[in-house]
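Asker: Please find the sequence and the predicted model below.
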Amino acid sequence: MTTDVSGLSQLGARTPIPASPEQAALERVPNPHPDALYLARFTAPEFTSLCPVTGQPDFAHLVIDYAPKDWLVESKSLKLYLTSFRNHGAFHEDCTVSIGLRLNALLQPRWLRIGGYWYPRGGIPIDVFWQSGLPPEGLWLPDPGVPTYRGRG
């Protein structure tokens, strides 16, 4: 089976980190199994962005799950897109939900969810969750595997 990658601009090429999420090119490839109900997971344990007020770095562990339909996200473009947030100022909720909405619009999957497990800022961790709707019946949903934050004490 051959996958059509003719429309991809980043895979196999030296690609600079996009200056912002808006400038990042997220790319997709045809799903070779569009009739199969399955879950694909991307985990980004070292996601970074900037606080829009202080400019200080924020860190998160992202878990993106989706049930593909006709399209798969091309992983290099996803890595570059997520990396583009490292100099982007936005609140945790905005980063997490924006990523989910953009992937959902690009892929039009059967279902998509994102969990943003943000490390503490000011002593308070923030976890942000978004999903496109109810998961399809029969879809196996593994636990995200990220424990609730536990500080000292």
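Answerer: Thanks, I have the structure now. This structure is a prediction, so every number in the text was calculated from the model and none was measured.
Asker: okay, CA-based contacts and neighbour counts for the rest of this
Answerer: OK.
Asker: excluding its backbone neighbours, what's nearest the residue nearest the centre of the chain?
Answerer: Note on the chain: the residue nearest the mean C-alpha position is residue 64, at 5.0 Å, using C-alpha atoms, centre = their mean. Here the nearest residue to residue 64 in space, its sequence neighbours aside, is residue 114; by C-alpha to C-alpha, 6 or more residues apart in numbering that works out to 4.5 Å.
Asker: cool, and residue 115?
Answerer: Of all residues not flanking residue 115 in the chain, residue 129 sits nearest, at 4.6 Å (C-alpha to C-alpha, 6+ apart).
Asker: got a list of contacts for the longest helix anywhere in the chain?
Answerer: Longest among the helix segments of the chain by residue count, using DSSP state H, is helix 92-107. Contact with helix 92-107 is made by 26, 28, 64, 68-73, 112-116, 118, 126, 128-132, as judged by C-alpha atoms under 8 Å, 6 or more residues apart in numbering.
Asker: Alongside the first one, take a look at this:
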Amino acid sequence: MPQAEGKTFSFLSEDTIESSLLETINFENKDKEFVKYETDEFSAVCPFSGLPDIGRVVIEYIPNKKIVELKSLKYYFVSFRNVGIYQEKATQRIFDDLFALLDPVWMKITLIYKTRGGIDATTAIEKGEK
């Protein structure tokens, strides 16, 4: 693997992401209600340089029997803050953790990252029947 030029910063491994912080609330979705949460306070770090990657997370889903408790979601996102993880992998990890937790009818996770190195990056994963 190539080496980063200049200073690099230390970071934590993906093992330190705390999916156990996520909690649910029972929710009987009789009318196929659509849920959307957004935050522009997501951050992790580049596993190459240790420099921050900052982005907007959009979570969209049709609940089955559970919704995510929002304070626990915020704590979960904070656990990414010092983790070295590629942008695409962060999207996959959030999707996998939330899909396993909620078992929704349909879910889409989108991360829109701030421009880095002159390149805009958006990653998205979707699964289920809308």
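Answerer: Everything's here; your move. Everything numeric here is computed off the predicted structure, so don't read it as measured data.
Asker: Helix, strand, or coil at residue 82 of the first structure?
Answerer: Look at residue 82 of the first structure: counting by DSSP: H, G, I helix; E, B strand; the rest coil, its state is helix.
Asker: Over in the second structure, tell me which residue corresponds to it.
Answerer: Residue pairing (TM-score structural alignment): residue 82 of the first structure is matched to residue 77 of the second structure.
Asker: and if you look at residue 52 of the first structure?
Answerer: For residue 52 of the first structure, the aligned position in the second structure is residue 47, judged by TM-score structural alignment.
Asker: repeat for residue 67 of the first structure
Answerer: Under the alignment (TM-score structural alignment), residue 67 of the first structure pairs with residue 62 in the second structure.
Asker: gap between that match and residue 27 of the second structure?
Answerer: Using C-alpha to C-alpha, to the nearest Å, residue 62 of the second structure is found at 11 Å from residue 27 of the second structure.
Asker: In terms of neighbours, single out the busier of the two.
Answerer: Taking other C-alpha atoms under 10 Å, residue 62 of the second structure and residue 27 do not tie; residue 62 has more neighbours (24 against 12).
Asker: That one and residue 35 touch, don't they?
Answerer: Yes. Counting by C-alpha atoms under 8 Å, residue 62 of the second structure does reach residue 35; the two are 6.1 Å apart.
Asker: What is the burial count for residue 122 of the second structure?
Answerer: So residue 122 of the second structure, with other C-alpha under 10 Å, has 16 neighbours.
Asker: Map it across to the first structure for me.
Answerer: So residue 122 of the second structure corresponds to residue 127, using TM-score structural alignment.
Asker: Make sure that match is actually in contact with residue 116.
Answerer: Yes. Assessed by C-alpha under 8 Å, residue 127 of the first structure is found in contact with residue 116 at 5.5 Å.
Asker: which position in the first structure aligns with residue 101 of the second structure?
Answerer: Aligned partner of residue 101 of the second structure by TM-score structural alignment: residue 106.
Asker: How many neighbouring residues does that match have?
Answerer: 14.
Asker: Over to the one 5 residues further on?
Answerer: Taking other C-alpha under 10 Å as the neighbour definition, residue 111 of the first structure ends up with a count of 20.
Asker: Next, the residue nearest to residue 115 of the first structure: secondary structure please.
Answerer: Strictly by three-state DSSP, residue 129 of the first structure counts as strand.
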